[in-house]
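Engineer: Next comes the sequence, and after it the predicted model I'd like to discuss.
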Amino acid sequence: MRTKVVIIGGGPSGLLLGQHLNRAGIENIILERKTKPYVLNRIRAGVLEIGTVNQLRELGLGARMDKEGYMHDGTVISYNNEQTRIDFAKHTNTTVMIYGQTEITYDLYAGREADGAQVIYQVADVTIEDALTDAPYVEFTQAGQRARIDCEYIAGCDGFHGASRQAIPREARREYEKVYPFGWLGILSETKPVHEELIYSNSDAGFALCSMRNENLSRYYIQCDAQDDPQAWSDRAFWDELRNRIPEEFADTIETGSVIEKSIAPLRSFVCEPMQWGRLFLCGDAAHIVPPTGAKGLNTAASDVFYLADALKQFYQHKDPQGINSYSARALSRIWKAERFSWWMTNLLHHFPNQSGFDHKMQMAEVSFLNSSDEAQAVLAQNYVGLPY
């Protein structure tokens, strides 16, 4: 087989890149290690920056999102009962969109299938060869048979545990990591959301987040030990702990009910530099991870895709390699700013082991400062809706 671009990974970032390339007439093949139903059943975040929203619209894939998604003009930051509403519309003249990652993936698959573009599922043992030459290729196993795709460029959109980053020699990459000493216990419940906007809550009892998927489906999180067994938490214990961590006005009105999913997510910050090695490019979790505080995971992947798609279109349409040569530096400039914001939010809102009374008072003071400072609220809003590409 032969194509111009091999995309390793059939999740949102690989599919989004594929759609950009399809629209530009750049032939590409996606390799995915799982089945399509497996990919569609992954439950992930659903807060979209305006840049991600605009990409989907520009690709002609935003109709269902605009019909079924929820535009949010702000979010709530609280400490115990002290609340600050961060007004996105006021400070940035824009919004964020609440639309589940599963729904985005569904729309992207529909777009790819409508284009007749190829996805090869259930591939294993992917290897990337000759990335430093002008004739790279990818080999993989499917149904017990070894196959090869010759190409001109390779996009690694295969996540933290994928083959792409590992194909870059250790001496050619530098990795930065911070592992947080706690996790998020999250549930998906068939209940009405407690509030029309997200609530990020720190309290004397710990961190909690109130989110949603739609008007009858809520997503709630509480900070927990990363080693906890989610099944050891009864539904009643979760609801009691959540109520204990959010402002009283919401705790008194929250609707509890059927829990349809329960899991624990670890929190980690990670960046690999560079994000390019010869004709291999890294996108999304293959190159970087942020803690979920601040909702940057999918959105940072989307910004990588924007830069890489722009670079490849510049090369194939105008024979200009400038975008390709500058991809890593351009992407990393924005990634580190998103990492900083997620790190700041995580430090503001969580309880850390051995946290001193002074540290605790600093968190309270920071929330109080947010409450009183228009400028501080503007900075948070600008980062939350997404910095410009």
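Structural biologist: The structure has been received and is ready for your questions. Since this is a predicted model, take the numbers as computed values, not measurements.
Engineer: CA atoms for contacts and neighbours, from now on please.
Structural biologist: Will do.
Engineer: Which other helices and strands does the lengthiest helix in the chain contact?
Structural biologist: In the chain, taking DSSP state H as the definition, the longest helix is helix 322-349. Packing contacts for helix 322-349, counted by 3 or more Cα pairs under 8 Å, 6 or more residues apart in numbering; DSSP states H and E, involve strand 199-202, strand 259-273, helix 297-318, helix 357-372.
Engineer: among those, which is the most enclosed?
Structural biologist: strand 199-202 (a mean of 25; mean count of other Cα atoms under 10 Å).
Engineer: Show me how far that strand is from its chain's centre.
Structural biologist: Mean-position distance between strand 199-202 and its chain equals 19 Å (Cα atoms, centre = their mean, to the nearest Å).
Engineer: all strands in the stretch 51-200 of the chain, in order from the N-terminus.
Structural biologist: For the stretch 51-200 of the chain, strands defined by DSSP state E, counting those that start in this stretch occupy the ranges 70-72, 74-79, 82-87, 96-98, 118-120, 123-129, 137-142, 145-150, 153-156, 174-189, 199-202.
Engineer: let's bring in a second model and compare:
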Amino acid sequence: MRTQVVIIGSGPSGLLLGQLLTGAGIDNVILDRVGKHYILGRVRAGVLEEGMVGLLRAAGAADRMDREGLPHDGFSLAFDGRDHRIDLYGLTAKRVMVYGQTEVTSDLMERREATGGLTIYEAASIAPHGFDTSSPYVTYDKGGTTHRIDCDFIAGCDGYHGVSRRSVPQDALKTFERVYPFGWLGILADIPPVSHELIYANHPRGFALCSMRSQTRSRYYIQCPLDEKIENWSDDRFYDELRRRLPAEHAENLVTGPSFEKSIAPLRSFVAEPMRFGTLFLVGDAAHIVPPTGAKGLNLAASDVHYLFEGLRDYYADRSTAGIDNYSARALKRVWRAVRFSWSMTVMMHRFPDTGEFGQKIQEAELDYLVSSQAASTALAENYVGLPY
């Protein structure tokens, strides 16, 4: 088989890139080692920047999002037992869209099927080859047979643990990492959210986040030690702890109900440089991970897709290599800004075990300055809604 672009990974970044390429008349094939139902069963982020919303519309996969998504004009920072609202729209004339990653993935899958795009699921032993030459190809096993797809380019959209980054020679790659000394214990439940906007809470007992996937499905998190055991947390214990970390008005209004997903996620910052190796391009979590505090993980993957799609479109339209040559530099410039923002939000909102009294006073002063200064609030809002591509 031959195609122009092989995309490894059928998560939202791979599907979004595939659909944009299809819309531009660029032939592509998506490969994934797991099945469609497994992918749709993964629970992930749900806050979309305007840039990603625009890309979904450009891909023709935004109809349900536009009907069911929740545009948010602001969010709350809670500390000292009080709410302090950050007016995103008033400060930036932009807003975010709350719409679950699972829904984004489902919509992109449906759009790909409707437009005849080829996705090969349950493809074992996927491996990119020859990406340091002008004749790259990808192999995979399925049905007891090894298959080969020749192509012009390979897009590695297969996540942190995927084969794409692992295939790059170690001496060609530089990585940067910060592991945080706590995790997020999260639940998903079919209950109305405690507030119509997100609440980020800084409390002496630790951070808490009240988020949502819809007006009837809530996603809540609390900071916990890395060695915490999920079996030690009943739903009742979780809700009791969440109430303690929220301002009184929200604690009183919290509606509880059985969770259908409960997990503990570690937090880390990770960046791999560069993001291009010959005809192989790393996209999204294959190249970078950010803590979820700033809601940047999925949105960073979308900005990578934007830069790579522009480069590939220009290459096939007029044989210009400028876009693909500059892909890594353009993507990494935005990546590091988002890494900085996610790090700063994490440091500002969480209680670190080694902070000490001085560090705690600095954190409190930072929060107070942030909500009392329009310039500081604007800088926060600009980063939260998403820096321009």
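Structural biologist: Looks like it arrived, so ask away. It should be emphasised that the depicted structure is a prediction, and the values quoted were computed from it without experimental measurement.
Engineer: Drop the TM-score for these two in here.
Structural biologist: Once superposed, chain against chain, the TM-score is 0.99 (TM-score structural alignment, normalised by the length of structure 1); 389 aligned residues with a Cα RMSD of 0.8 Å.
Engineer: Looking at the helices and strands packed on helix 322-349 of structure 1, which is nearest to residue 17 of structure 1?
Structural biologist: Among those, helix 297-318 comes nearest to residue 17 of structure 1, with 5.5 Å by Cα to Cα.
Engineer: For the longest helix of structure 1, give me the average deviation versus structure 2.
Structural biologist: With mean Cα distance after the TM-score superposition for structure 1, helix 322-349 of structure 1 departs from structure 2 by a mean of 0.3 Å once superposed.
Engineer: Report the inter-axis angle for that helix versus strand 174-189.
Structural biologist: Interaxial angle of helix 322-349 of structure 1 relative to strand 174-189 (axes from the mean of the first three to the mean of the last three Cα atoms, to 10 degrees): 60 degrees.
Engineer: Next, the buried residues of helix 322-349 of structure 1.
Structural biologist: In terms of neighbour count (16 or more other Cα atoms under 10 Å), helix 322-349 of structure 1 has its buried residues at 323-324, 327-328, 330-332, 334-336, 338-339, 341-343, 345-346, 348-349.
Engineer: Also stretch 38-45 of structure 2?
Structural biologist: 39-40, 45.
Engineer: wait, which of the strands of the stretch 51-200 of structure 1 is closest to residue 313 of structure 1?
Structural biologist: strand 153-156 (12.3 Å).
Engineer: Could you tell me where that closest one falls in structure 2?
Structural biologist: Aligned by TM-score structural alignment, strand 153-156 of structure 1 falls on residues 153-156 of structure 2.
Engineer: And for that stretch, what's in contact with it?
Structural biologist: 4-9, 14, 128, 131, 136-137, 164-165, 279-283, 286 (Cα atoms under 8 Å, 6 or more residues apart in numbering).
Engineer: So which of the residues you listed sit within helices?
Structural biologist: Checking the contacts of stretch 153-156 of structure 2 against DSSP H, those in helices are 14, 164-165.
Engineer: Output those as a markdown table; include the columns neighbour count.
Structural biologist: Putting those into a markdown table (neighbours: other Cα atoms under 10 Å) gives the following:
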| residue | neighbour count |
| --- | --- |
| 14 | 29 |
| 164 | 25 |
| 165 | 25 |
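Engineer: May I see those residues arranged in CSV, with distance to residue 251 of structure 2 as well?
Structural biologist: Putting these into CSV (distance: Cα to Cα, whole Å) gives the following:
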residue, distance to residue 251 of structure 2
14, 40
164, 45
165, 44
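Engineer: Could you tell me the end-to-end distance of stretch 236-256 of structure 2?
Structural biologist: With Cα to Cα, to the nearest Å applied, stretch 236-256 of structure 2 spans 8 Å between its terminal residues.
Engineer: what's in contact with that stretch?
Structural biologist: Contacts for stretch 236-256 of structure 2 (Cα under 8 Å, 6+ apart): 78-79, 81-83, 191-195, 201-208, 221-222.
Engineer: what do we get in structure 1 for residue 204 of structure 2?
Structural biologist: So residue 204 of structure 2 corresponds to residue 204, using TM-score structural alignment.
Engineer: how far away is its match from residue 187 of structure 1?
Structural biologist: 22 Å.
Engineer: Settle it for me: which of the two has more neighbours?
Structural biologist: Taking other Cα atoms under 10 Å, residue 204 of structure 1 and residue 187 do not tie; residue 187 has more neighbours (22 against 12).
Engineer: for that one, what are its contacts?
Structural biologist: 219-221, 259-263.
Engineer: The closest residue to residue 215 of structure 2 other than its chain neighbours: neighbouring residues, count only.
Structural biologist: For residue 215 of structure 2, ignoring the flanking residues on the chain, the nearest one in space by Cα to Cα, 6 or more residues apart in numbering is residue 192 at 5.7 Å. When neighbours are counted by other Cα under 10 Å, residue 192 of structure 2 registers 19.
Engineer: Verify the stated contact: residue 192 of structure 2 with residue 220.
Structural biologist: No. Taking contacts as Cα atoms under 8 Å, residue 192 of structure 2 lies outside contact range of residue 220: 11.4 Å.
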